[in-house]
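Visitor: mind looking at a prediction? Sequence and model below.
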Amino acid sequence: MTSPSTYSVKEVANWILDFCENHGERPTNMALNKLIYFAYEYALLKESRKLTLAKIEAWDHGPVFREVYSAFKKFGADPITDRATRYNTETNSVENVNPTIELSDQAIIVEAIEPLIRLPAFILREMSHDLGGAWSKVWNHKSSSNPGMEISDELILESKMTSR
């Protein structure tokens, strides 16, 4: 299910932040995590591929990519005005993650998120909490434990197939 081009989740986050900003929007951390999730879900369903290898976790407010949450938690519920960074060992400095998303993957992301970027975070949260959806199945799991509250690709696919 992986494509020759999978991206770091920070790369996807920065690309989405740039896209949103170019359309007059600045998502919050919660909204950004949901937009990435919906883009990931869309690519998985439409193209049978992953945009990123990052783990998706079920948190109280929906699906979360821990690296994205951590990168932007300083903003709290305010709009994000920065970009995700990484440490460059060659230059011994922190730098913005430069998104190099292929055009075909940009098209997939745009198709998934363009109708959603103007929605408030709480609406995106509600959409991700769809009863019977992947987040709901993990959050309300019936087994004795679910280490890391991981939302798997299999669960995303299963949830979408049964909701049709």
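Guide: Good, I have the coordinates.
Visitor: from here on, just use CA atoms for contacts and neighbour counts.
Guide: OK.
Visitor: quick check: the residue most central in space within the chain vs Asn146, distance?
Guide: Among the residues of the chain, the one closest to the centroid is Ile36, at 2.3 Å (C-alpha atoms, centre = their mean). Plainly put, Ile36 is 23 Å away from Asn146 if you go by C-alpha to C-alpha, to the nearest Å.
Visitor: now Asn33
Guide: When C-alpha to C-alpha is the yardstick, Asn33 and Asn146 sit 21 Å from each other.
Visitor: how about Ala43?
Guide: When C-alpha to C-alpha is the yardstick, Ala43 and Asn146 sit 25 Å from each other.
Visitor: neighbour count for the two, which is higher?
Guide: Neighbours per residue (other C-alpha atoms under 10 Å) separate Ala43 from Asn146, with Ala43 holding more: 19 against 12.
Visitor: element containing that one, please.
Guide: When elements are defined using DSSP states H and E, Ala43 is found to belong to helix 29-47.
Visitor: also this one, for the comparison:
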Amino acid sequence: MYDVQDVVEYIITYSEVKDYGISNLKLQKILYLIQAYSLIQTKKPCFLEEIEAWDFGPVIPEVYRKYKQFGSTDIQARCRSLEEIQKEFEKEDRKRIEEVVDRFADFSAADLTTLTQNQAPWNDAFGSGEKVIRCENILEYFS
């Protein structure tokens, strides 16, 4: 399992290298989808931080706060190279993260918001008032 900030750095840097670009809103949805793929394929979460159901879909609050200064523009990568970041991840995890980013690269942030808001994990959490999207609910929905 990884720290969500390490996963975020990977996503941002990979997106920049591939010339995809990624906004904070899109990043939130990609993190949710990476968590879902990890749960489906390994039965384990990729990261421990909780995902919350906000008005605009799944959000990891600490990640949102860190990158909110970028607004709807693309987040700029940090100083480390992609190769340097990749060394911190197991091969299968790298493959999974890149697969999710590649698969959803052509989706806009709005498209991903709609996609995730039409799924039971977000709907159930958003409607319950608790707001936390539980890993077991994600796994159950996608299984």
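Guide: Thanks, I have the structure now. Quick caveat, the model's predicted, so the values are computed rather than measured.
Visitor: need the counterpart of the residue nearest to the centre of structure 1 in structure 2.
Guide: The equivalent of Ile36 of structure 1 in structure 2 is Leu31 (alignment by TM-score structural alignment).
Visitor: go on, Asp105 of structure 1?
Guide: In structure 2, Asp105 of structure 1 lines up with Asp93, judged by TM-score structural alignment.
Visitor: how about the aligned residue in structure 2 for Glu67 of structure 1, what does it touch?
Guide: Glu67 of structure 1 maps onto Glu62 in structure 2 when the alignment is built from TM-score structural alignment. Under the criterion of C-alpha atoms under 8 Å, 6 or more residues apart in numbering, the contact list for Glu62 of structure 2 is empty.
Visitor: let's see it at 10 Å
Guide: With contacts defined as C-alpha atoms under 10 Å, 6 or more residues apart in numbering, Glu62 of structure 2 is in contact with Val4, Gln5, Glu49, Glu50, Ile51.
Visitor: which of those residues are buried? Put it as a PyMOL command.
Guide: A single PyMOL command suffices to select whichever of these are buried according to 16 or more other C-alpha atoms under 10 Å:
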select buried, resi 4+50+51
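Visitor: which ones among the contacts of Glu62 of structure 2 lie within helices?
Guide: Members of the contacts of Glu62 of structure 2 lying in helices (criterion: DSSP state H): Val4, Gln5.
Visitor: can you confirm Arg65 of structure 2 is in a strand?
Guide: No: counting by DSSP: H, G, I helix; E, B strand; the rest coil, Arg65 of structure 2 is not found in a strand; it is helix.
Visitor: pretty sure Arg86 of structure 1 is in a helix, no?
Guide: No: read with three-state DSSP, Arg86 of structure 1 is strand and lies in no helix.
Visitor: quick check: it touching Val68?
Guide: No: counting by C-alpha atoms under 10 Å, no contact exists between Arg86 of structure 1 and Val68, whose distance comes to 11.7 Å.
Visitor: more neighbours: which of the two?
Guide: More crowded of Arg86 of structure 1 and Val68, by other C-alpha under 10 Å: Val68, with 22 against 13.
Visitor: any idea how far Gln28 of structure 2 is from the counterpart of Lys10 of structure 1 in structure 2?
Guide: Lys10 of structure 1 maps onto Gln5 in structure 2, with residues paired by TM-score structural alignment. From Gln5 of structure 2 over to Gln28 of structure 2 the distance is 12 Å, taken as C-alpha to C-alpha.
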